[in-house]
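Novice: the following comprises the amino acid sequence and a computationally predicted model.
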Amino acid sequence: MPPEHVARGIKRSSALKIQRQLLLIRCLCRRPLTSEALIDEVNLLMLDAYPKAAREAFRHDLRALREIFGCVISYVAGIGYQLISVGDLALLDLSVDEIAALRFLDSIYNATSNNLPEYQHVRQLVARIVDLLPVDQRGALNEGEPTVRLAGPQTPYPYDVATLRLLRRGLTLRREVRFRYQPSLRPDEEAHRIAPINLFTRDSHLYLLAYCLDGPAGMEERVGGFVDYRVDYIVKGSVVVSPKVLPPTLPKRPIWTICYELAPEVARKGRVAHWFSDTQIEYRPDGSALVTATVHNLWQTRQILLRYLDSCMVLEPPELVALMREAAQKLSQKYAV
């Protein structure tokens, strides 16, 4: 065989080995695997990556990853091979700003924040990113300038992972969902059948926006309406994803155009928060502001605008004006004004 053919064969063989080794790391980044499972997964990702007599080639690849790249790969009986460190095989090299962003995410989802949605998954994601950094960057989460910290209420309870998983399944498959609900305003559990729309957070609480298809006796006004369900009020173990598929479209959510004035002490700098959709702000010469926007939930809109106290005057719609007046009267009675 001509020397140039031999050289090309050696290059192809070396490239194949390096590809296999990188795929091994990719598979081990996901989870621990046995040697048989690793060989099968690599062969799925790259056709005929391993020959029929794969064991020797597999052992060679592990040895190369350990000796050449400094990867730490341990074996646990009954579990398989587990990637502890990628060593010098750094697959990421983040900039200073990207490291700061990672530190920010890490500071939000810290050891005391296990009440946040996706807490375990975010912690795993941060750990995986750190594992893929060069050795000199892996301590970067504990160094550098102070990160910006989010202020807000703390919810001292974790979310039920199984409940969230089932709600997501209903959203993904577009299925009806049933569950029992324990609201704070009423003492008894309630049975609800809903069409899930989305999950969202507000003031550190996790909510499910849904269209109520059926509800408890005495709550008929909720049926055929849109409800923000607090996920932690859904009784654990009660969620059932129905096989019934939702119709292509649901009724449209009610929408209101709101209008309110903000006093100069709030609006004078021209930096008023946009709390609602389609917010338009007219800043006036006297320092006040006229704000218009659209909303779907008047009760929640009232809760937000009450933060301004007497620096806010609601003008429209009449239903929101009535809610604000009701809140003011109740506060007046409570404080004996």
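Specialist: Sure thing, it's come through. Numbers count the residues shown, from 1 in each chain.
Novice: going forward, measure contacts between C-alpha atoms and count neighbours the same way
Specialist: Will do.
Novice: quick one, what contacts the closest residue to residue 277 other than its chain neighbours?
Specialist: Using Cα to Cα, 6 or more residues apart in numbering and skipping residues adjacent in sequence, the residue nearest residue 277 is residue 294, 5.4 Å away. Residue 294 sits next to 255, 256, 257, 258, 276, 277, 278, 279 when contact means Cα atoms under 8 Å, 6 or more residues apart in numbering.
Novice: another one to put next to it:
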Amino acid sequence: MTEQRRRGGDKRSSLLIHRRRLFLIRRLIRGSATAEELINEANTTFTDVPEGIYPADASAALRRDIAALRVEYGCAIERDDDGVYTLKSPGSLALIDLPDHEIEAVAFLLDVYRESDLPIAAPIGTFLARIGALMPEDRQNRLNSLTASPKVERPYAPIEGVTEMMRALKGVLRKREVEFDYRSPHTPDGAALHHRVAPLEFVYREGHTYLDAFCLASDVPELVGQFVFYRLNRIVASSLRRLPQALRRDYRRPTYALRYRLAPAVARQRDVAKWFPETEIDYAADGSATVTAVTNDLWRAHQILMRYREHCRVIEPAPLIEMMRASIERMAALYLTDAVMQIHEDIR
């Protein structure tokens, strides 16, 4: 009976040690840690071991675990002068072995986010690199040998201060009002004007990160009562203040029915892009197309449809038609002015 209990105890001890060592790898994959942190987190994680998964002499047991991981699995675990352990390679405990097409996807994402101005691009890059580090060496070599395809072309914009502004605003989204000074495009000199808003969410599009907000008060009267996209890098950081007022209601952008006609020059191949939610496309015999959809952002719809230039005619809604007309008139005036100046130059 004594021998049976001893053998059962040995089996349980071996199992606990095995679980402990796998935990160490998982924890070090997440990031570096001191011996004390590793021991405390292990004891906290294994709630089914009330006395703690590490024995009384935890430091010595941890050293044995680290040594065993190095010898048995070839794990490259380094300890610096401050006693911080770092996993450099999981060795034969490589936990991720992706098929070729998924490795190609990782290569593509690494390329996309390597020089991206998206505020969370750096954490995404770190995550993807961590995925790569958990692959067997031959799969890592394949990943490193790949050229991302297709190439993604995108605009780049200044991002200075964007991450800090996101951090400052994150805790108040859809919760409390804020106020700030904003370097406004509505003034000739781009002076910073005051705004009080209900902050709703962050939106990243085409190189810029915006605060989508409902304007409650502003030095630009026509913005009051409107949903506005504020570019984060234009908010004066020192002016930002969280206000005690909770949002009085759930602000939701109004939805507009959208309808526009595309000329045969861009629609006859029947491969028109679906830019908006609930898009339906009716192709006509002459090669043109009538597109119906919905949008909650007329400014964005205006930007997109202007890309079609003379090949697009907006049918509804009326506010968008007026935005299109105003832009076309201003552009015509701009180029007409250039033409007149050229004529004067030729006369001279």
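Specialist: It's in. Note that the structure is a prediction, hence the values are computed from the model and not measured.
Novice: ok, and the most crowded of the contacts of residue 294 of the first structure?
Specialist: residue 258 (22 neighbours; other Cα atoms under 10 Å).
Novice: quick one on the thing from earlier: what about the residue nearest to residue 277 of the first structure, helix or strand, and which?
Specialist: strand 289-295 (DSSP states H and E).
Novice: average distance between the lengthiest helix in the first structure and the second structure?
Specialist: In the first structure, with assignment by DSSP state H, the single longest helix is helix 3-30. Superposed on the second structure, helix 3-30 of the first structure shows a mean distance to its aligned partners of 2.1 Å (mean Cα distance after the TM-score superposition for the first structure).
Novice: so where is the helix or strand following that helix in the second structure?
Specialist: Going down the chain from helix 3-30 of the first structure, the next helix or strand is helix 35-45, by DSSP H and E. Here helix 35-45 of the first structure aligns to the second structure at residues 35-45, judged by TM-score structural alignment.
Novice: please apply the same query to stretch 82-100 of the first structure.
Specialist: Using TM-score structural alignment, stretch 82-100 of the first structure pairs with 86-104 in the second structure.
Novice: which parts of the first structure are strands?
Specialist: Counting by DSSP state E, the first structure has strands at residues 72-76, 80-85, 175-181, 190-202, 205-214, 226-230, 240-245, 256-262, 277-283, 289-295, 312-316.
Novice: so which of these comes closest to residue 117 of the first structure?
Specialist: When those are compared by Cα to Cα, strand 205-214 sits nearest residue 117 of the first structure, at 7.4 Å.
Novice: counterpart of the closest one in the second structure, which residues?
Specialist: With TM-score structural alignment as the criterion, strand 205-214 of the first structure aligns to 208-217.
Novice: that stretch vs the first structure, average distance?
Specialist: Looks like 1.5 Å for stretch 208-217 of the second structure (mean Cα distance after the TM-score superposition for the first structure).
Novice: quick one: contacts of that stretch?
Specialist: Here stretch 208-217 of the second structure makes contact (Cα under 8 Å, 6+ apart) with 118-119, 157, 159, 162, 195-204, 223-233, 251.
Novice: can you rerun that using 6 Å?
Specialist: Stretch 208-217 of the second structure has contacts (Cα atoms under 6 Å, 6 or more residues apart in numbering) with 195-203, 224-232.
Novice: any of the residues you listed buried? List them.
Specialist: Neighbour-count burial (16 or more other Cα atoms under 10 Å) applied to the contacts of stretch 208-217 of the second structure gives 195-202, 224, 227-232.
Novice: closest to residue 73 of the second structure out of those?
Specialist: Comparing these against residue 73 of the second structure with Cα to Cα places residue 202 closest, at 44.4 Å.
Novice: just to revisit the earlier point, run the chain-centre distance for the longest helix of the first structure.
Specialist: 37 Å (Cα atoms, centre = their mean, to the nearest Å).
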